[in-house]
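Asks: I'd like to go over a predicted model; first the sequence, then the structure.
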Amino acid sequence: MMIVGLTGGIGSGKTTVAKLFSEFDNVAIYIADYEAKKLMNSSKTIKDKLIKEFGELAFINDALNRKYIAEIVFRDKEKLAKLNAIIHPEVKKHFEKFVKINNKKNYIIYENAILFETKSNLICDVIITVYADVNTKIQRVIARDSSTKKEVLNRMKNQWQDCKKILQSNYIIYNENLDETRKRVREIHNILTGKASIF
């Protein structure tokens, strides 16, 4: 089974690219951030560890207090590392089950904003990085999350720079124009489908 890591900085449009890949029948898509959010609310192991690390305010009425945790971790790299250390092993186990269920697909897209930061690139056979101009990314996040420019820049500081990701990637998608992005996704899909038989 071929695992294709899909990554990119905040606001690069990874989710849009993942949706374009999901249009192909023989591809399974795993969105690590979405699955992590679900696990944070459903896994007792994660919940207990988060409360121990971040205090009782980490959960309100049995639901994750995302705003509270985000305010802490995006100001403190050590706390962010601790958060990832709590969540990442559980996401990894969950993903391993997903791979078994989808082992008949040509390949699996594993979309993860912090693919390199969590060393998840090591489980991938191929890596695709999505990138866009900094101003485009900032505007997208402000529009999506109602964040301030300062908040977006703080979050960007906690991620690897695009150039570092690009150097370690097999394919690059410059995501500024949807039609061009769609065309590039199809090109990469055709190459990967050809390679899938090797794995």
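Replies: Received the coordinates, thanks.

Asks: going forward, measure contacts and count neighbours with C-alpha atoms only.
Replies: Fine.

Asks: What are the buried residues along stretch 180-196?
Replies: Under the neighbour-count criterion of 16 or more other C-alpha atoms under 10 Å, stretch 180-196 has T181, R182, R184, V185, I188, H189, L192 buried.

Asks: of the residues you listed, closest to Y107?
Replies: L192 (7.8 Å; C-alpha to C-alpha).

Asks: Give me the distance between the residue lying closest to N154 once chain neighbours are set aside and T181.
Replies: Closest residue in space to N154, ignoring its immediate chain neighbours: F74 at 6.5 Å, by C-alpha to C-alpha, 6 or more residues apart in numbering. Going from F74 to T181 by C-alpha to C-alpha, to the nearest Å gives 30 Å.

Asks: swap in Y30?
Replies: Going from Y30 to T181 by C-alpha to C-alpha gives 20 Å.

Asks: Likewise for A63?
Replies: Counting by C-alpha to C-alpha, the gap from A63 to T181 is 36 Å.

Asks: Adding distance to K38 and secondary structure, write the buried residues of stretch 180-196 out as JSON lines.
Replies: Formatted as JSON lines, the buried residues of stretch 180-196 follow (distance: C-alpha to C-alpha, whole Å; DSSP: H, G, I helix; E, B strand; the rest coil):
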{"residue": "T181", "distance to K38": "29", "secondary structure": "helix"}
{"residue": "R182", "distance to K38": "29", "secondary structure": "helix"}
{"residue": "R184", "distance to K38": "31", "secondary structure": "helix"}
{"residue": "V185", "distance to K38": "28", "secondary structure": "helix"}
{"residue": "I188", "distance to K38": "30", "secondary structure": "helix"}
{"residue": "H189", "distance to K38": "28", "secondary structure": "helix"}
{"residue": "L192", "distance to K38": "29", "secondary structure": "helix"}
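
Asks: Just the buried residues of the lengthiest helix in the chain, please?
Replies: When the chain is parsed with DSSP state H, its longest helix is helix 77-101. Buried residues in helix 77-101, counting neighbours by 16+ other C-alpha under 10 Å, are found at K79, L80, K82, L83, N84, I86, I87, H88, E90, V91, F95, V99.

Asks: next, the one to line up against it:
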Amino acid sequence: MTRPTIIGLTGSIGMGKSTVADMFERAGIPVFDADAEVRAMQGPQGELIPAIEEAFPGSTGPDGVDRDALGKLVFGDTEALARLEAIVHPAVAAKRAQFLKDNAETTMLVFDIPLLFERGGHDAVDTVVVVSAPPEIQRERVLARPDMTEQKFEHILSLQVPDADKRKRADHVIDTGTTLEETEAQVRALIAALRRKRGQR
């Protein structure tokens, strides 16, 4: 049996990756959302709560991880961030493996992974789709978020592979600096092209 084509979907903060992931889902393509899985595992009664509380005392409560408290403990501290990632990343990998198993009979699926290049995940996908927009649009979107500051934005950017480099390394680029309709048309055209590549209509 031919396995699904695995699409690695990525993009820097504020580029519209989640919006594009929704467009893939609406087109009938299963999407594994790494961030959503992390939120669930860190939410109320989440399976990662005990390990995170043990590593970072006081960072969890009845509602799960206190994102502000945990953020203060790891923000700018590479060693602390590495400890957190050592808890989270293996759990996400296990969820992703189960998703792949559950969707083994589909023709294609999407791994929505924000840090695809940063963590070397691009080697585990068949084609890389980068979501991109002009820097001024990115900045406007990000700074409109609650509790976002210029300092936080710049720090997040410093941890990410630059957008220009992502676009160079991408197999396909989806431009979100346009209307939603035009972006969705790009997504549908890409799905059609990937199906043709597999010899499907």
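Replies: Sure, I can see it. Fair warning: this is a prediction, and the values are worked out from it, not measured in the lab.

Asks: sorry, back to before: so which of the buried residues of helix 77-101 of structure 1 comes closest to V152 of structure 1?
Replies: Using C-alpha to C-alpha, those come closest to V152 of structure 1 at L80, 15.5 Å.

Asks: For the closest one, give me its contacts.
Replies: For L80 of structure 1, the contact set (C-alpha atoms under 8 Å, 6 or more residues apart in numbering) comprises V73, F74.

Asks: about what we covered before: isn't the residue nearest to N154 of structure 1 right next to L153, touching?
Replies: No - when contacts are counted by C-alpha atoms under 8 Å, F74 of structure 1 is not listed as touching L153 (10.0 Å).

Asks: who's more crowded, the two?
Replies: A side-by-side neighbour count of F74 of structure 1 and L153, using other C-alpha atoms under 10 Å, places F74 first with 18 against 14.

Asks: how much space is there between that one and Y171 of structure 1?
Replies: Distance, F74 of structure 1 to Y171 of structure 1, using C-alpha to C-alpha: 29 Å.

Asks: just the helices in structure 2 please.
Replies: Applying DSSP H to structure 2 gives helices spanning 17-26, 34-41, 49-55, 67-74, 78-102, 135-143, 150-159, 163-169, 180-197.

Asks: Redo the ones you listed as JSON lines? Include distance to D112 of structure 2.
Replies: Below are these laid out as JSON lines (distance: least, C-alpha to C-alpha, whole Å):
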{"stretch": "helix 17-26", "distance to D112 of structure 2": "7"}
{"stretch": "helix 34-41", "distance to D112 of structure 2": "6"}
{"stretch": "helix 49-55", "distance to D112 of structure 2": "23"}
{"stretch": "helix 67-74", "distance to D112 of structure 2": "21"}
{"stretch": "helix 78-102", "distance to D112 of structure 2": "10"}
{"stretch": "helix 135-143", "distance to D112 of structure 2": "19"}
{"stretch": "helix 150-159", "distance to D112 of structure 2": "18"}
{"stretch": "helix 163-169", "distance to D112 of structure 2": "15"}
{"stretch": "helix 180-197", "distance to D112 of structure 2": "14"}
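
Asks: chain center to stretch 121-136 of structure 2: distance?
Replies: Put simply, stretch 121-136 of structure 2 sits 10 Å off its chain's centre (C-alpha atoms, centre = their mean, to the nearest Å).

Asks: what's next to it, contact-wise?
Replies: 5-12, 15-17, 20, 115-116, 163, 166-167, 170-177.

Asks: Apply 7 Å and report the result again.
Replies: The contact list for stretch 121-136 of structure 2 (C-alpha atoms under 7 Å, 6 or more residues apart in numbering) reads 5-11, 15-17, 116, 166-167, 170-177.

Asks: ditto for stretch 182-199 of structure 2
Replies: With C-alpha under 7 Å, 6+ apart as the contact definition, stretch 182-199 of structure 2 has outside contacts at M23, F24, I174, D175, T176, R201.

Asks: Please apply the same query to stretch 142-150 of structure 1.
Replies: With contact meaning C-alpha under 7 Å, 6+ apart, stretch 142-150 of structure 1 is reached by I138, V141.

Asks: so how far is the first residue of that stretch from its last?
Replies: 10 Å.

Asks: And that stretch, how far out from the chain middle?
Replies: 19 Å.

Asks: just stretch 181-199 of structure 1 next, same as before
Replies: In terms of C-alpha atoms, centre = their mean, the centre of stretch 181-199 of structure 1 is found 20 Å from the chain centre.

Asks: now do stretch 101-119 of structure 1
Replies: Relative to the mean C-alpha coordinate of its chain, stretch 101-119 of structure 1 is positioned 9 Å out (C-alpha atoms, centre = their mean).

Asks: what span of structure 2 lines up against it?
Replies: Counting by TM-score structural alignment, stretch 101-119 of structure 1 lines up with residues 102-120 of structure 2.
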